[in-house]
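Engineer: Fold the following and give me the result.
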Amino acid sequence: MGYREMYERWLTFDEETRKELTGLDEREIEDRFYRELEFGTGGLRGVIGAGTNRMNIYTVRKATQGLANYILKKGIGNPSVALAYDSRRYSDVFAKEAALVLNANGIKTYIYKELRPTPMLSFVVRRLNLTAGIVITASHNPKEYNGYKVYWSDGGQITEEHAKGILKEITSVDYGDIKTIDFERASMDGLYNYIEDEVEEDYIDLVKGLTINKSLIDKMADEIKIIYTPLHGTGNVPVRRVLKELGYKHVSVVKEQEMPDPNFSTVKYPNPEEHEVFTIALEMAKRDGADLILGTDPDCDRVGVVVKNNEGEYVVLTGNQTGALLTYYMLSQLKELNKMPENPVVVKTIVTTELARRICDDFGVEIIDVLTGFKYIGEKIKEFEERGDKNFIVGFEESYGYLAGTFVRDKDGVIASSLICEMAAYYKSRGMSLYDGIMELYERYGYFREDLKSITLKGIEGSEKIKAIMEDLRNNTPKELAGYRVVKVKDYKVGLEKDLLSGDKADINLPKSNVIQLILEDGSIVTARPSGTEPKIKFYFATIGRDMKDSSDKIENMKKEILRITE
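Structural biologist: A predicted model of the protein is given here:
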């Protein structure tokens, strides 16, 4: 069916949809209907609105009917699914609609009574031993977006195998095939259930149980000043509760960003990677002399950190810096307190700082690389448990995602906030800030520096341009970048690493993914990867220099060269 025919069909769905679609120009109609909203390895994400290429109750129902069909064909006895949602527009509506589709297919659902962080969805799937989970969120995307993420029974995001199976079922579903049921009927029949408060209590207790050095917190609890902002999202209740129950005496919330707000009215993007989101918090910090600012994104799976530098100015740490600090802190404290388990392991993604490798080597701890995406870290935790051969310490990715413990299988802003505060207390007990801490690591292990450049290319033309850029890098690999020879190319799409000097080839033992890495002779790395959730191509840059200026200069030169090549 062509986009025009589909458009005409949608005009018959309901009055509100018809009103939204009437009067659109041809280009807008094509953009809304030229494809189905893509169900990737994590689920759906798109602009809210009417159309097959938008987030709305019909695309949510269609995806859920496909998921229901997949679960039922698996022949799982007494199938059940948990649901959670964030503060975005229609998140609660989409969660309820998804639950009722599942209920109409005879699948029990368990839904949080109020908005809750994504990691708590991962937790409840494991805690209640459910078949799968759905969380309605678009993470840190602009307010126009929403999304739909699917988790499996291990609490991790669905694997490639499940994603392909679910996509196949979704593709075969016609809008006329979708089942649904009245809320009252679903509730009476015991199909639609709310998650009990005791489940949340268990989660909070487990988060607090990850504390490594409680005596340190007790000693510094009245000394350290913390400012927290949930950025209008789901972190407000659980983050503040954990910090309070651990004993921190001076935790202030940014009032203007405390309550859920689907318009994210105080920020351009609710993304803790964007420095601007901390504007109000910074004013508070300067007034109150805070040691630390924490900010979680709307679904509270990522956290940004702001600390004082040597000049007393507040600076935002990168995800790589925070992750490296957490790695060092956890390993050093576990060793010092004789709590290090046997066969400890740290997991990071291929685009995350190599500083973590230096730290792990120093402590004699294994470190493993996985593809970009926290679900791959979750998969590794599952492997470790099934084999019983390694003990997971911490996992992180450069985009502000961190996890300790194994009761959650996705990045967790509540867990991370707790450990970051403990880490800040440790450094303050030494008369240092977290900025001093990262400088100490640079001096000890080398001046590592990383950066990211995202290029947004929207629509059909943008999608084609992204494909062309990747194919050009793959087939016409530059011989040098920023004055350094390109000595190796890693093509994760074909699973092959090639040494450009010797011609030798080696297999990459990771799942196939459309990622290309260029390794330069000075050890610098440039990684190209199309985003799986946004119309972007991302370039990750990593290097190590003689000092901070040398590292920064190298990064800037590589960025300029890549932008010139891609243009």
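Engineer: okay, CA-based contacts and neighbour counts for the rest of this
Structural biologist: Noted.
Engineer: which residues in the stretch 401-550 of the chain form helices?
Structural biologist: With helices called from DSSP state H, counting those that start in this stretch, the stretch 401-550 of the chain shows them at 413-429, 434-445, 459-475, 548-566.
Engineer: Flag every buried residue along the helix or strand harbouring Arg4.
Structural biologist: Using DSSP states H and E, the element containing Arg4 is helix 3-10. Neighbour counts using 16 or more other C-alpha atoms under 10 Å place Tyr3, Met6, Tyr7, Trp10 of helix 3-10 among the buried residues.
Engineer: Output those residues in a markdown table, with distance to Ser513 appended to each entry.
Structural biologist: Listed next are those as a markdown table, based on distance: C-alpha to C-alpha, whole Å:
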| residue | distance to Ser513 |
| --- | --- |
| Tyr3 | 29 |
| Met6 | 32 |
| Tyr7 | 33 |
| Trp10 | 35 |
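Engineer: And those, which is closest to Val254?
Structural biologist: Using C-alpha to C-alpha, Trp10 is the member of these that lies nearest Val254, at 42.9 Å.
Engineer: which one is Arg35 nearest to, not counting chain neighbours?
Structural biologist: Asn53 (5.8 Å; C-alpha to C-alpha, 6 or more residues apart in numbering).
Engineer: Which residue ranges of the stretch 251-400 of the chain form helices?
Structural biologist: Under DSSP H, counting those that start in this stretch, the stretch 251-400 of the chain gives helices at 279-288, 319-336, 355-363, 374-387.
Engineer: what is the orientation angle of the shortest one with helix 434-445?
Structural biologist: What it means is helix 355-363. Helix 355-363 and helix 434-445 are oriented at 60 degrees to each other (axes from the mean of the first three to the mean of the last three C-alpha atoms, to 10 degrees).
Engineer: for comparison, sequence B:
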Amino acid sequence: MYREKYEFWLNSSYLDDEEKLELKNIKDEKEIEDRFYKDLEFGTGGLRGIIGVGTNRLNIHTIGKTTEGLSRYLIEAYGSNISVAIAYDCRIMSEEFAKAAASNLCANGIIVNLFGTLHPTPMLSYAVRELKCKAGIVITASHNPKNYNGYKVYGEDGGQVTDKIANKILSYINNVNDFSEIKRMDIKEAENRKILNIIGEDIDKPYIEKVKQMVIRKDMVSSCGKNLNVIYTPLHGTGNIPVRRALKELGYENVFIVKEQEYPDGNFPTAVCPNPEDPKVFQLALELAKELKPDIIFGTDPDCDRIGIIVKYDDNNYRTLTGNQVGILLTEYILSSLKELNRLPENGVIIKTIVTTEMVRDIAKDYNVGLIDVLTGFKYIGEKIKEFEQWQDKKFIFGFEESYGYLAGDFVRDKDAVIASTLICEMALYYKMKGINIYEALINLYNKYGFYKENIISIELKGKEGCEEMDTILEYLRHSMKRTLGGVKIVKKLDYKLSIEKDLVNITENVIQLPKSNVLKFVMEDKSWFVVRPSGTEPKIKLYFSVIGNSFKDSEEKMEILKQNVMTIIKDAKC
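Structural biologist: Just a heads-up that it's a prediction; the model follows:
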């Protein structure tokens, strides 16, 4: 089957000579199989894959097929007067893919609002809402290595499309059977016919103004912002201009940039994997810190929706914080500040994902604020904000996920590192004015609520065999798990595919009121837990772990034991 597809592409008149040469030069049969054994999957986040020629690769043709399907869906759903916003990041082929998508939409009679230069993902979300578009597209592969790119689809609310709509779009994509069905219009012609609009400052300025409005302690920031010393690295991505602009306009005068990582570069020469979750990407920033002695260091990923921070530990040392740690710090700072200023809403809610730290539940409870769990993926947080807006029964305050994504406010419906950077600076400034650093503030939280520790292991499972192995592991855990792990009782099993939560102590069952997803969560008698989840965007299975200790050492020891016990089960499942 894959060979037939390979030959079809090789002989197609729609491929140019360079693309055909790429296919002819493949000598490894496994490589041919991997490129053609399936179509690149369109999930709830859209497409993500390796750039190259083939059905299981990201290229002009897979972009064209996906956009043709999206166009047909939009025309069926909305009829006429449809507009779509498109943004792209710094990655290889991002601009070309964005224009290919624009070309198809315009050829289908859909008005396109295309950013004229690279922009962060959250600004696309804002543009969809501001311009009252029916959909949005952003070309990015987030923090993946340079050989990846992606195509994310947003709904008219500015949030990533979730399961129901994604499945509808997929049905239209699957009905595009031939290259000849993919419509195209010359970009210049589209501009001349006013079907294509180039956007930029008309969106940038109001967006930055909205970001600045998220500041809680405005007087403190405006009068004392110049006292905070910051090192920022955009990691060769899109955050450089909007993050610096927002901080500068707020009055942060001492923001220093890691020069080697300042400008956009899809080859990511100083960071093989431009992921702010990886401490290695901050090596240059830490070198600069020896000279500048900043209060805080932070970096954003290529499409500027995630942010990682490093904080001062003592006079000469810095420590990397996890996404969970930043999340609990921001939650505490935001809630305590709103309460102090009598601005804490009675129906306020914090939203987190099911793999995010439970410590935030304790914090929310102390402030009499609700906490809601959603499936992994910020799209589900955006979906909840939409529900709050429709029902007017709850007020969204803050949402975050363990993978370094944060959001406050509702004018964006995706994680936003521009907003997060301003809140992190405000928090750092507040604690500095109080005579402590962020790390000391974190220790205060641990002393109050317990030493929560989280960890993650990713197991890479490539190709067709990898997908089959992933299914085997999940089915083993679903049906063959014992009731204890390392001598500790498992008290709850949550199966998000079957939508069943089993209480293994009282032998009762509850329905999980979340969309179905092939994810399992096991909760232990000592409140530790682990989650097994296939990645929705990468050929990986992810294992999430959480424990609570009475000290750093205690929680570290418990974490190692939990991970070892779970990995033993995973090995058994693979056999």
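Engineer: Any idea what the TM-score is?
Structural biologist: Superposed pair, TM-score by TM-score structural alignment, normalised by the length of the first structure: 0.98. Supporting alignment: 566 aligned residues with a C-alpha RMSD of 1.0 Å.
Engineer: If you drop the residues flanking it in sequence, what lies closest to whatever residue of the first structure lines up with Ser458 of the second structure?
Structural biologist: When the first structure is aligned by TM-score structural alignment, Ser458 of the second structure is paired with Ser454. Spatial nearest neighbour of Ser454 of the first structure, excluding adjacent residues (C-alpha to C-alpha, 6+ apart): Lys538 at 4.4 Å.
Engineer: which position in the second structure aligns with the one you found?
Structural biologist: Using TM-score structural alignment, Lys538 of the first structure pairs with Lys542 in the second structure.
Engineer: aligned partner of Val221 of the second structure in the first structure?
Structural biologist: Matched to the first structure by TM-score structural alignment, Val221 of the second structure sits across from Ile217.
Engineer: what does Asp373 of the second structure give?
Structural biologist: Checking TM-score structural alignment: Asp373 of the second structure goes with Asp369.
Engineer: you'd agree its match is up against Thr353?
Structural biologist: No. In terms of C-alpha atoms under 8 Å, Asp369 of the first structure does not count as a neighbour of Thr353; the distance is 10.6 Å.
Engineer: Give the residue from these two that has the larger number of neighbours.
Structural biologist: Thr353 (26 against 18; other C-alpha atoms under 10 Å).
Engineer: the strands in the stretch 151-300 of the second structure, which residues?
Structural biologist: Along the stretch 151-300 of the second structure, counting by DSSP state E, counting those that start in this stretch, strands occupy 196-199, 229-233, 254-257, 296-300.
Engineer: from those, which stretch is densest packed?
Structural biologist: strand 296-300 (a mean of 27; mean count of other C-alpha atoms under 10 Å).
Engineer: Export the helices of the stretch 401-550 of the first structure as TSV, with columns for mean neighbour count.
Structural biologist: Formatted as TSV, the helices of the stretch 401-550 of the first structure follow (neighbours: other C-alpha atoms under 10 Å):
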stretch	mean neighbour count
helix 413-429	24
helix 434-445	18
helix 459-475	15
helix 548-566	16
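Engineer: And Ser187 of the first structure, what's its match in the second structure?
Structural biologist: Using TM-score structural alignment, the equivalent of Ser187 of the first structure in the second structure is Glu191.
Engineer: and its match, how many neighbours?
Structural biologist: For Glu191 of the second structure, the count of nearby residues is 14 (other C-alpha under 10 Å).
Engineer: sorry, back to before: of the strands of the stretch 151-300 of the second structure, which is nearest Pro274 of the second structure?
Structural biologist: Distance to Pro274 of the second structure, taken as C-alpha to C-alpha, is lowest for strand 296-300 among these, at 8.8 Å.
Engineer: any idea how far Gly247 of the first structure lies from Pro230 of the first structure?
Structural biologist: Going from Gly247 of the first structure to Pro230 of the first structure by C-alpha to C-alpha, to the nearest Å gives 20 Å.
Engineer: Between the two, tell me which one has more neighbours.
Structural biologist: Pro230 (29 against 15).
Engineer: Identify the residues contacting that one.
Structural biologist: Counting by C-alpha atoms under 8 Å, 6 or more residues apart in numbering, Pro230 of the first structure touches Asn236, Gln257, Glu258, Gly295, Thr296, Asp297, Pro298, Cys300.
Engineer: so what corresponds to the fourth one in the second structure?
Structural biologist: Under the alignment (TM-score structural alignment), Gly295 of the first structure pairs with Gly299 in the second structure.
Engineer: Its match contacts Ile309, doesn't it?
Structural biologist: Yes. The pair Gly299 of the second structure / Ile309 is scored as a contact, 6.5 Å apart, by C-alpha under 8 Å.
Engineer: what sits in contact with each of these two?
Structural biologist: Pro276.
Engineer: ok, how many other residues are close to the residue nearest to Leu40 of the second structure when sequence neighbours are not counted?
Structural biologist: Nearest residue to Leu40 of the second structure, sequence neighbours excluded (C-alpha to C-alpha, 6+ apart): Asn56, at 4.1 Å. Neighbourhood size, Asn56 of the second structure [other C-alpha under 10 Å]: 22.
Engineer: Mind checking what secondary structure Asn56 of the second structure has?
Structural biologist: Under DSSP: H, G, I helix; E, B strand; the rest coil, Asn56 of the second structure falls in the coil class.
Engineer: per the alignment, Val488 of the second structure corresponds to what in the first structure?
Structural biologist: Aligned partner of Val488 of the second structure by TM-score structural alignment: Tyr484.
Engineer: quick one, what contacts the aligned partner of Ile310 of the second structure in the first structure?
Structural biologist: Matched to the first structure by TM-score structural alignment, Ile310 of the second structure sits across from Val306. For Val306 of the first structure, the contact set (C-alpha under 8 Å, 6+ apart) comprises Leu292, Ile293, Leu294, Tyr314, Val315, Val316, Leu317.
Engineer: hang on, the earlier thing: return the residues in contact with the residue nearest to Ser454 of the first structure.
Structural biologist: Contacts of Lys538 of the first structure (C-alpha under 8 Å, 6+ apart): Leu452, Lys453, Ser454, Ile455, Thr527, Ala528, Arg529, Pro530, Ser531.
Engineer: List just the nearest of those to Val101 of the first structure.
Structural biologist: Distance to Val101 of the first structure across these (C-alpha to C-alpha) is lowest for Ser531, with 29.4 Å.
Engineer: Around that closest one, how many other residues sit close by?
Structural biologist: Burial of Ser531 of the first structure is recorded as 16 neighbouring residues (other C-alpha under 10 Å).
Engineer: gap between it and Leu67 of the first structure?
Structural biologist: Ser531 of the first structure is 23 Å from Leu67 of the first structure, by C-alpha to C-alpha.
Engineer: what do you get for Met470 of the first structure?
Structural biologist: For Met470 of the first structure, the distance to Leu67 of the first structure - C-alpha to C-alpha - is 31 Å.
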